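**Student:** What follows is a predicted protein model with its sequence.
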Amino acid sequence: MRFAKTLITAAALTLLAGAAHAQSTAPAEAQPAAPAVSTPAATPATPAAPAIEHRAERQQHRIRQGEKSGALTHKEARHLEKREHKLDKHIAKAEKDGKLTPAERKHLRKEENRDSKAIHRKKHNARKEHAAS
């Protein structure tokens, strides 16, 4: 009886060890190669950022509000709208594959920052659009 228990235990351990060994020794072509250096292009892409789109919408609102209040002339507002339209196209292009890489996110944020500064400069310059009475 004691011999049978020892034999069963030994057989079970052999099977478990064999299964564990089989899992850890996959063929070389099945194992993915680790990148040597982590670069922005090698980092995993993240899902599209709604924050970028939301910020673009807020900037559109700032332009409309500036035109409505007279802080922006019609020409200034059209120029800023063109910049925002260009940003929208860049966002759509970056999200085309459903992912937004860190490099794409950085580029879009820089473009949003430039547009935001342009809105501020144009809203606070000396040019005023007089509202029609």
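**Tutor:** Here it is on my side, so go on. Since we're looking at a predicted model, the values are computed, not measured.
**Student:** CA only for contacts and neighbour counts going forward, please
**Tutor:** OK.
**Student:** center of the protein - which residue?
**Tutor:** With distances taken as C-alpha atoms, centre = their mean, Leu100 lies nearest the centre of the chain, 3.5 Å away.
**Student:** isn't that one right next to Ala51, touching?
**Tutor:** No - with contact defined as C-alpha atoms under 8 Å, Leu100 does not count as touching Ala51 (11.9 Å).
**Student:** Find the residues that touch each one of those two.
**Tutor:** The contact sets of Leu100 and Ala51 do not overlap (C-alpha atoms under 8 Å, 6 or more residues apart in numbering).
**Student:** if we can go back for a sec, check contacts around the residue nearest to the centre of the chain.
**Tutor:** Counting by C-alpha under 8 Å, 6+ apart, Leu100 touches 45-49, 94.
**Student:** Take this one as well and set it beside the first:
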Amino acid sequence: MKALTLALIATTALGTALYNPTSASAGEVANRLERQQERIYKGVQQGQISPAEYQNLQRREASINAQRQNALSDGHLSAQEYRQLNRRENRVSRSIYRDRHD
């Protein structure tokens, strides 16, 4: 199982390094934000996310969305902008998971 996980991570990292994001990737970022919002709302509805945690997650999501809008002001995401947004979304995703499972 561990070897499979490492292989998947290596494949994903290689694919990400070779992939040159374009404006299509902006849709991926937006779709991910929507899915994360759904996870947050489900956590609140199920009582797994406290009001303070909710406020923090919403603030962070809004910041990512503002960064995405700013990055798209020239019409496309550069590779660096895409990596930066993806990294921030990964961090928020982990926070959502932790908040829902604490």
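**Tutor:** In hand now; what should we look at? Given the structure is predicted, the values throughout are model-derived calculations rather than measurements.
**Student:** quick one: what's aligned to the residue nearest to the centre of the first structure in the second structure?
**Tutor:** In the second structure, the residue matched to Leu100 of the first structure (TM-score structural alignment) is Leu77.
**Student:** Over to Gln59 of the first structure?
**Tutor:** Under the alignment (TM-score structural alignment), Gln59 of the first structure pairs with Gln36 in the second structure.
**Student:** Spell out which residues sit in contact with its match, please.
**Tutor:** 93, 96.
**Student:** Quickly find the element holding it.
**Tutor:** helix 23-45 (DSSP states H and E).
**Student:** Show residues contacting the next helix or strand after that helix.
**Tutor:** Using DSSP H and E, the helix or strand that follows helix 23-45 of the second structure towards the C-terminus is helix 51-71. Applying C-alpha under 8 Å, 6+ apart, the set of residues contacting helix 51-71 of the second structure from outside is 26, 29-30, 33, 40, 44, 77, 81, 85, 88-89, 92, 95-96, 99.
**Student:** let's go with 7 Å and repeat that
**Tutor:** Outside helix 51-71 of the second structure, the residues within contact range by C-alpha atoms under 7 Å, 6 or more residues apart in numbering are 77, 81, 85.
**Student:** The helix or strand just after that helix versus helix 23-45: what angle between them?
**Tutor:** As assigned by DSSP H and E, the chain's next helix or strand after helix 51-71 of the second structure is helix 79-100. Here the directions of helix 79-100 of the second structure and helix 23-45 differ by 10 degrees (axes from the mean of the first three to the mean of the last three C-alpha atoms, to 10 degrees).
**Student:** Helix 79-100 of the second structure: average distance to aligned residues in the first structure?
**Tutor:** Helix 79-100 of the second structure differs from its equivalent in the first structure by a mean of 0.5 Å after superposition (mean C-alpha distance after the TM-score superposition for the first structure).
**Student:** circling back: which of the contacts of Leu100 of the first structure are also in contact in the second structure?
**Tutor:** On the basis of both residues aligned by TM-score structural alignment, their matches' C-alpha atoms under 8 Å, what survives of these in the second structure is 45-47, 49, 94.
**Student:** Would you mind giving the residues you listed as a markdown table with distance to Thr9 of the first structure and neighbour count added?
**Tutor:** A markdown table is the format used below for those (distance: C-alpha to C-alpha, whole Å; neighbours: other C-alpha atoms under 10 Å):
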| residue | distance to Thr9 of the first structure | neighbour count |
| --- | --- | --- |
| Ala45 | 48 | 16 |
| Thr46 | 48 | 12 |
| Pro47 | 50 | 12 |
| Ala49 | 55 | 14 |
| Ala94 | 58 | 19 |
